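Asks: Prediction below, plus the sequence it came from.
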Amino acid sequence: MKELMLIVGGVYGGLAVLFGAFGAHALKKRFSEELQKSFETGVRYQMYHAIIIIISGIIFPFIKTSQQIMGWCFLLGVILFSFSIYGLCLSSSSNNNWKFLGPITPLGGLLLLVGWILFTINASEIALYL
């Protein structure tokens, strides 16, 4: 699980840079100001979580079930949250609204929140032994 976290964290970080540049340049003419802001939110959250995924991969052994659940919450939460925002923005800009993605975004946000709660619990347990 540690290796997966480090690899996926790196991939998510690299993709956040790529998507951020793509959104700022290639999509700027296609997107309204509102869509641009939404797309940027997806990129920002993806980068934040790429960083916490890498940090988690470094500091946690992923022996405990709560650490594994935390990892999966972060990994899947980014896909459901950020990637659903990208899909909503891209489909909306082409008048092909993929409305089915709308309910997926808050589910991804919920997974990210659970990941942060579990991160806090697990980090506080590690801090007790330092």
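Replies: That came in fine, so what should we check first?

Asks: make it CA atoms for all contacts and neighbour counts henceforth
Replies: Noted.

Asks: who are the neighbours in contact with the residue nearest the centre of the chain?
Replies: With distances taken as C-alpha atoms, centre = their mean, residue 78 lies nearest the centre of the chain, 2.6 Å away. For residue 78, the contacting residues are 45-46, 49, 108, 112, by C-alpha atoms under 8 Å, 6 or more residues apart in numbering.

Asks: putting a second one here so we can go through both:
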Amino acid sequence: MKFFLIAGAVNALLSVAFGAFGAHLLEGRVADKYLDTWQTAVQYQMFHAIGLMVVGILMSSSLIGALGSLSWAGYLMLAGIIIFSGSLYVLSLTGISILGAITPIGGVAFIAGWIMLIVAASKAL
């Protein structure tokens, strides 16, 4: 529980910092398509930072039978942030287009994380 709350808060902080970095320091230094890519990474990081905090809060409510599913949801969301947003950040800064090939793996992790949250909710209710 504590891990996911802290991981969510740290990722929310990083999302805001990376958003400001992109808006103020990357403009004029990278192509507009890479600024858009950077913004997508920031948005998905924030959405899933909130998801991590939700997971942590739900774990603290001791949903019987759902803790395993909630853990999976949290770890998959965290992996998604690292793979999806991380690859887009690096792509935006370097222009190495092959990095776009691993981004969908992070997207699948996001989807699987939300599915596990659904599974946890259905077990708890």
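Replies: Looks like it arrived, so ask away. Quick caveat: nothing in here was measured; it's all calculated off a predicted structure.

Asks: Quick TM-score on the pair, please.
Replies: With the length set by TM-score structural alignment, normalised by the length of the second structure, the two chains reach a TM-score of 0.89; 121 aligned residues with a C-alpha RMSD of 1.6 Å.

Asks: Could you report the distance from the residue nearest to the centre of the first structure to residue 42 of the first structure?
Replies: Per C-alpha to C-alpha, to the nearest Å, residue 78 of the first structure is found 9 Å from residue 42 of the first structure.

Asks: Ok, residue 19 of the first structure next?
Replies: Using C-alpha to C-alpha, we find residue 19 of the first structure at a distance of 9 Å from residue 42 of the first structure.

Asks: Could I get the full set of helices for the second structure?
Replies: Along the second structure, the segments classed as helices by DSSP state H run 2-21, 32-60, 67-80, 86-94, 103-124.

Asks: so the shortest one matches what in the first structure?
Replies: The one in question is helix 86-94 of the second structure. Helix 86-94 of the second structure lines up with residues 83-91 of the first structure when matched by TM-score structural alignment.

Asks: buried sites along that stretch?
Replies: For stretch 83-91 of the first structure, burial by neighbour count (16 or more other C-alpha atoms under 10 Å) applies to 83-90.

Asks: can you list the residues you listed in a markdown table and add distance to residue 28 of the first structure?
Replies: Compiled in a markdown table, these are given as follows (distance: C-alpha to C-alpha, whole Å):
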| residue | distance to residue 28 of the first structure |
| --- | --- |
| 83 | 18 |
| 84 | 19 |
| 85 | 16 |
| 86 | 14 |
| 87 | 16 |
| 88 | 15 |
| 89 | 12 |
| 90 | 12 |
